[in-house]
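# Prediction below, plus the sequence it came from.
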Amino acid sequence: MPKPYPEEFRRDVIAVARKGQAPLKQIAKDFGISESCLAGWLKKADITDGNRPGLTTAETEELRELRKRTKLLQQENEILRRAAAFFARELPPKMSYPLVLDLAADRIPVAVTCRVLGFSKQAFYKWMKDPVSPRDWDDAHLLNAALDIHADDPEFGYRFIADELADLGFEAGENRVQRLCSLQGIYSAFARRRALISRPGPPVHDDLVQRDFTAPGPNQLWLTDISEHRTDQGKLYICAVKDVWSNRIVGYSIDDRMTAELACAALRNAIGLRSPTATIVHSDRGSQFRSRKFVHLLSHNGLRGSMGRVAACADSSAMESWFALLQHNVLDRKRWATKEELRLAMVSWIERTYHRRRRQRGLSRLTPVEYEILNQAPLAA
């Protein structure tokens, strides 16, 4: 079964086709899809935009979600009705746990009640086992004494407060006093905040590439990075993933915000089209590539992360050179009025020119698509 095209790629192809600058057959050929596939995409897009009658994909999903939600609301209605009066008392959060006991007495499962009311089962059972622990009791007394000491001498910080508590007969370490004072907001009147110093983030992966941007086969080494360009409507960011074996852009994403989701979307597009296994994904130390979401995406799909050093452009030179090519051929050619205009220009250049028309000497004067077709036996057959 063929791999589905990414949603972002489909939107870009539809936008290019609607401009009407070329026949549908030529556009389908330029983007590497069949004419019937493009016609189907345009039909679904017309239904979604209201230009043609029919049930859209979004409406079908919405009906399915509404049925699930209706069934769930029927189960939660009784809990919410009983909880309305209870929460109107404005009790502290932990005092809401007795409501779970009352509902459990009426044969309402504890798990359902905790989920609806926003509690965790572990926290509830821990509270039920020990509603007021000796530690909490001692902390409350320590905190009351610390407040009295600080009220008498506002210039006292947690160290002086700890000394005074020891003289009063309390047995508490300095770290414990510091934690309680921080939670309560007890600070010395002379305390000054330290200036924040910006430092590069720590790497979450080792450098597995060591500036050797070669690979004996496909899907063994990918490079990724993010670039930006200005338009009259603001900046537009693109994150691209390149396979160094064929120099093909196997995944990309374009957005007006440079977030971790931009990098994750580009990687998900590449994974959806290539199905890699144990592929090395090399990047710089940008916060998007160090984010928990991006690292989890790598490990969940069996990919290995790699990162270069700080302020070492040569560690990502192969990807930087591609962005320089994009800058010279697309971004710097004119002033872009809208983000959509620049987006379509980048997509058209990547799919139509770079992948299928621009020959590269490093690939024996072949385009990236031609090189992959000739060097992959199953695809060539």
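Ah, there it is.

# okay, CA-based contacts and neighbour counts for the rest of this
Will do.

# Remind me which helix or strand Ser306 belongs to.
Taking DSSP states H and E as the criterion, Ser306 maps to strand 304-307.

# what's downstream of the longest helix along the chain, the next helix or strand?
As assigned by DSSP state H, the longest helix anywhere in the chain is helix 57-87. Per DSSP H and E, the first helix or strand lying C-terminal to helix 57-87 is helix 97-105.

# who does that next one touch, helix- and strand-wise?
Applying 3 or more CA pairs under 8 Å, 6 or more residues apart in numbering; DSSP states H and E, one finds that helix 97-105 contacts helix 57-87, helix 110-117.

# So which of these is nearest Ala380?
helix 57-87 (34.8 Å; CA to CA).

# Determine how far the closest one lies from the middle of the whole chain.
Here helix 57-87 is found 28 Å from its chain centre; the criterion is CA atoms, centre = their mean, to the nearest Å.

# Can you mark which positions in it are buried?
76, 79-80, 83 (16 or more other CA atoms under 10 Å).

# Pick out the most distant pair among those residues.
Glu76 and Ala83 (10.6 Å).

# and the residue nearest the centre of the chain, what helix or strand is that in?
Nearest to the geometric centre of the chain sits Glu261, at 3.5 Å (CA atoms, centre = their mean). Element membership of Glu261, judged by DSSP H and E, is helix 260-274.

# From the rest of the structure, what touches that helix?
Residues outside helix 260-274 that contact it (CA atoms under 8 Å, 6 or more residues apart in numbering) are 3-6, 219, 226, 238-241, 250-255, 287-289, 291, 293-294, 297.

# Selecting buried members of the residues you listed in PyMOL, what would you type?
Entered in PyMOL, the line below selects the buried ones among these, by 16+ other CA under 10 Å:
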select buried, resi 6+219+226+238+239+240+241+250+251+252+253+254+255+287+288+289+291+294
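
# dropping in the other structure now:
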Amino acid sequence: MKILSIHQESQGVYGPPRITAELHDRGEVITEKTVAKIMRSLGVSGISPRTFKVRTTVIDPFASFPDDLVQCQFDQGRLDAVWTSDIAYLTCGEGDMYLCAIKDEHSKKVLGWSVADHMRTELVLGALEMAVAERGGNAAGTIMHSDRGSQYSPASGGPPR
């Protein structure tokens, strides 16, 4: 049976979507629902791509954090009043990566970003340097708001608040 053969060729990884695509590539006409039904009847299934969630917010227990200066009012009615930042985990073909982005909350424009294979402070600093350069080197008076991840903590060498 072709479905079982493709499943075995993938070392048990492929589920109905990939097996259906492979069958289509081989000239077969079949729906994903039919493939799923046949796989259930054979007692085989694919492996989910990710069964874990990566924690990108790691709070430094020794860091002190300033008061929330914006009180959830991120759009202050003008450019460069409040910038926000976050780190996202990316699964890539070459390996896992992290993306840090900095956004102006009035214009909603991403001003700076940085990608690395780590979540150290340098990731945030790279994005911050790009954002400041985007604004002509002047970010005086801008509030940088982020979660309480250790990369953003002044105590761990992160950007000042």
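Done, it's in. Because the structure is a prediction, the values reported are computed rather than measured.

# Glu129 of structure 2 and Gly112 of structure 2: what is the separation?
Glu129 of structure 2 sits 7 Å away from Gly112 of structure 2, taking CA to CA, to the nearest Å as the criterion.

# Next: Asp25 of structure 2.
Taking CA to CA, one finds Asp25 of structure 2 at 41 Å from Gly112 of structure 2.

# How about Gln73 of structure 2?
For Gln73 of structure 2 relative to Gly112 of structure 2 (CA to CA), the value is 21 Å.

# go on, Gln71 of structure 2?
23 Å.

# Over to Val124 of structure 2?
On the measure of CA to CA, Val124 of structure 2 and Gly112 of structure 2 end up 10 Å apart.

# same check, this time on Ala88 of structure 2
For Ala88 of structure 2, the distance to Gly112 of structure 2 - CA to CA - is 14 Å.

# In structure 2, mark out all the helices, start to finish.
2-9, 16-25, 32-42, 121-134.

# Quick one: closest of these to Val58 of structure 2.
helix 121-134 (12.1 Å).

# Give me the buried stretch members for the closest one, please.
121-128, 130-132.

# want to throw these into CSV with distance to Ala36 of structure 2?
Output for the buried residues of helix 121-134 of structure 2, formatted as CSV (distance: CA to CA, whole Å):
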residue, distance to Ala36 of structure 2
Thr121, 45
Glu122, 45
Leu123, 42
Val124, 43
Leu125, 47
Gly126, 45
Ala127, 44
Leu128, 47
Met130, 47
Ala131, 47
Val132, 51
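
# according to the alignment, stretch 71-90 of structure 1 goes to what range in structure 2?
Alignment note (TM-score structural alignment): stretch 71-90 of structure 1 is unmatched in structure 2.

# which other residues reach that stretch?
96, 99, 103, 113, 116.

# Neighbour-wise, which one of those leads?
When neighbours are counted by other CA atoms under 10 Å, Thr113 leads the contacts of stretch 71-90 of structure 1 with 23 neighbours.

# what's it in contact with, if anything?
79, 100, 103.

# Next one: the first one relative to Tyr125 of structure 1, how far apart?
Same thing as Ile79 of structure 1. Distance from Ile79 of structure 1 to Tyr125 of structure 1, by CA to CA: 19 Å.

# likewise the second one?
When CA to CA is applied, the distance between Val100 of structure 1 and Tyr125 of structure 1 equals 10 Å.

# again with the last one
As judged by CA to CA, Leu103 of structure 1 and Tyr125 of structure 1 stand 15 Å apart.

# Also Thr224 of structure 1?
46 Å.

# So those two - more neighbours on which side?
Shown here are Thr224 of structure 1 and Tyr125; by other CA under 10 Å, Thr224 has more neighbours (24 against 13).

# equivalent range in structure 1 for stretch 93-101 of structure 2?
Taking TM-score structural alignment, stretch 93-101 of structure 2 hits residues 232-240 over in structure 1.

# State the number of residues packed around Ser156 of structure 2.
Neighbour tally, Ser156 of structure 2, other CA under 10 Å: 14.

# these two touch, right, it and Ala63?
Yes - using CA atoms under 8 Å, Ser156 of structure 2 is in contact with Ala63, at 7.5 Å.

# so what's in contact with the two at the same time?
Common contact partners of Ser156 of structure 2 and Ala63 (CA under 8 Å, 6+ apart): Ser150.

# List just the nearest of the contacts of stretch 71-90 of structure 1 to Trp137 of structure 1.
Ser96 (19.2 Å).

# What does Ala162 of structure 1 correspond to in structure 2?
Aligned partner of Ala162 of structure 1 by TM-score structural alignment: none.

# and Ala162 of structure 1, helix, strand or coil?
Classification of Ala162 of structure 1 using DSSP: H, G, I helix; E, B strand; the rest coil returns helix.

# can you pull the contacts of the corresponding residue of structure 1 for Phe74 of structure 2?
Mapped onto structure 1 by TM-score structural alignment, Phe74 of structure 2 lines up with Phe213. Phe213 of structure 1 makes contacts with 221, 244, 318, as judged by CA under 8 Å, 6+ apart.

# can you do 7 Å?
244, 318 (CA atoms under 7 Å, 6 or more residues apart in numbering).

# ok, it to Pro200 of structure 1 distance?
For Phe213 of structure 1 relative to Pro200 of structure 1 (CA to CA), the value is 24 Å.

# what does Val124 of structure 2 align to in structure 1?
Checking TM-score structural alignment: Val124 of structure 2 goes with Ala263.

# just to revisit the earlier point, could you tell me how far the match of Phe74 of structure 2 is located from Ala318 of structure 1?
7 Å.

# before we move on, what about Ile226 of structure 1?
From Ile226 of structure 1 over to Ala318 of structure 1 (counting by CA to CA), the distance is 13 Å.

# go on, Ala140 of structure 1?
Ala140 of structure 1 is 60 Å from Ala318 of structure 1, by CA to CA.

# Chain neighbours aside, what residue packs nearest to Pro16 of structure 2?
In this structure, Pro16 of structure 2 finds its nearest non-sequential neighbour in Ala36, 5.2 Å apart by CA to CA, 6 or more residues apart in numbering.
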